[in-house]
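S.K.: Let's see this in three dimensions:
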Amino acid sequence: MRDVKKGEEPKSLLEHRVQAHSTYENYPHKDALRVALVQEQNGLCCYCMGRIRATAGSMKIEHWQCQATYPDQQLTYTNLLGACRGGDGQAANEHHCDTRKANRDLKWNPANDAHPIEPRVSYGFDGTISCVDVEFDEQINSVLGLNLPFLRSNRKAVLDVVLKWWRLTPPARRNLQAQIDRRTLEQAEHDPFSPVAVWFLRQKMTGAAQ
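M.R.: Below is the predicted model:
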């Protein structure tokens, strides 16, 4: 998971929200909303960090606080995130992200500045994601399914590449910030699961990763 920096909400969403009897269901400009969410998330799912595109077939518009329980939040932009399809159409044990979460609550919202995610999660070299907070660590697995084998494998592949760079590049420590910038500042669309590599590089900068 990674922190999501919300941008300016689409004008159509603001205009719709102030109308009488406005709901998410009768909001007619979901395509524009998808574009805004994908752009501010650099083309990555808010939960698993896999690739999403601004089409209904590639992503879901996730309500961090679900519409069923929190109807007053259904048009609040900070409550809206771009999520992958999450195994939609597959067996239930393959569901992840929004598809698995459904109407359940999460302790932290990736788009809330008061809920910083990145300092709280870490990754094992087998690709496992975990959190020192016991409650959220449980939600990572039971609510979001982020440690399904194929997601662990994707994260491990990214870690393997950056670890190889670290070991085979003699002046690697001097180039850490450049590597981070390349993955965060120089690409409008980030590589899938690239925040895992950024986590590793930042750990190296602080001396926390061995």
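S.K.: CA atoms for contacts and neighbours, from now on please.
M.R.: Noted.
S.K.: Contact partners for the residue nearest the centre of the chain?
M.R.: The C-alpha lying nearest the average C-alpha coordinate of the chain belongs to C46 (CA atoms, centre = their mean; 2.1 Å). If a contact means CA atoms under 8 Å, 6 or more residues apart in numbering, then C46 has 1-2, 4, 81-83, 110 as its contacts.
S.K.: helix, strand or coil for it?
M.R.: State at C46, reduced to three classes by DSSP: H, G, I helix; E, B strand; the rest coil: coil.
S.K.: quick one: it and D72, what's the gap?
M.R.: Going from C46 to D72 by CA to CA, to the nearest Å gives 22 Å.
S.K.: Just give me the longest helix of the chain.
M.R.: Counting by DSSP state H, the longest helix found in the chain is helix 149-168.
S.K.: and this one, so I can compare the two:
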Amino acid sequence: MIKITKGKEPQEWTAKKKTSGFTKYSPIPELRQALLEEQGYICAYCMRQIPVKDKSEKETSKIEHTMSRATHPDLQLDYTNMVICCPGSINDDAHCDKSKSVGAKDISFSLFSIPDIKSISYSSKDGIIKSTNPVIENDINKVLNLNNKLLKANRLQTINGVIEVLTLKKWKKSECEKQLADWKQKTIRDIQGEKQLAFKPYCGVVIYFLEKKLKQYA
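M.R.: As a prediction, the model looks like this:
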């Protein structure tokens, strides 16, 4: 995961909320687009590129309320409570928002907090995502199901790629810093045939290993 920086809500959503009688959440296209652009077209939880189509799913993305609408109805229209996720159903194995919505669960950590995101690490052995915080660790596995088989495999492929590059190229500190800055930035990418400012999929994994490498220069 990477820290999400929230911007201002789209003016269309602000206007919609002022509509007489509009008290129950119902998304509009401008809201979804604002979240996609804000997050650079990657899932808030697993970092897959979105839009993406999973088998058995009609949607290409899901607007997620970090504090669920069922338990926090007062926050259902709050833009700061919203992120965007992938459809969350790889091979019918629910994860991300799809898993979290079962039982109307909340997550116990903040996607907008540097300390919470910094507690997360990735295993070079099997692609597992984990946290030094036991509460976040529980959310990763029990609420979001982020260690399902395919997500682990995707992360491991990314990890193997970055380790191979670091091993073969033997980058100096300056090059590692340059690469880290690049992976932290949105760049022009092809998203369903259109050029968009987007993060690279699974960028948080690469950022973690580049930062780990840079600590060796200290």
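S.K.: Can you tell me which of the contacts of C46 of the first structure end up in strands?
M.R.: Among the contacts of C46 of the first structure, the ones falling in strands (DSSP state E) are 81-83.
S.K.: is it possible to export those residues to JSON lines including distance to D126 of the first structure and neighbour count?
M.R.: As requested, those are exported to JSON lines (distance: CA to CA, whole Å; neighbours: other CA atoms under 10 Å):
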{"residue": "L81", "distance to D126 of the first structure": "28", "neighbour count": "27"}
{"residue": "G82", "distance to D126 of the first structure": "26", "neighbour count": "30"}
{"residue": "A83", "distance to D126 of the first structure": "24", "neighbour count": "30"}
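S.K.: quick one: the helices in the second structure?
M.R.: Secondary structure of the second structure (DSSP H): helices located at 11-17, 29-38, 96-100, 114-118, 134-138, 149-169, 173-183, 203-215.
S.K.: Which stretch among those is buried most, on average?
M.R.: Highest mean neighbour count among the helices of the second structure (mean count of other CA atoms under 10 Å): helix 96-100, with a mean of 23.
S.K.: In the first structure, what stretch matches that helix?
M.R.: Under TM-score structural alignment, the alignment places helix 96-100 of the second structure onto residues 97-101 of the first structure.
S.K.: out of the helices of the second structure, nearest to H65 of the second structure?
M.R.: helix 96-100 (8.5 Å; CA to CA).
S.K.: Have a look at how far, on average, that closest one is from the first structure.
M.R.: Comparing helix 96-100 of the second structure with its match in the first structure after superposition yields a mean distance of 0.3 Å (mean CA distance after the TM-score superposition for the first structure).
S.K.: Trace the residue nearest to the centre of the first structure over to the second structure, please.
M.R.: Using TM-score structural alignment as the criterion, C46 of the first structure maps onto A44 of the second structure.
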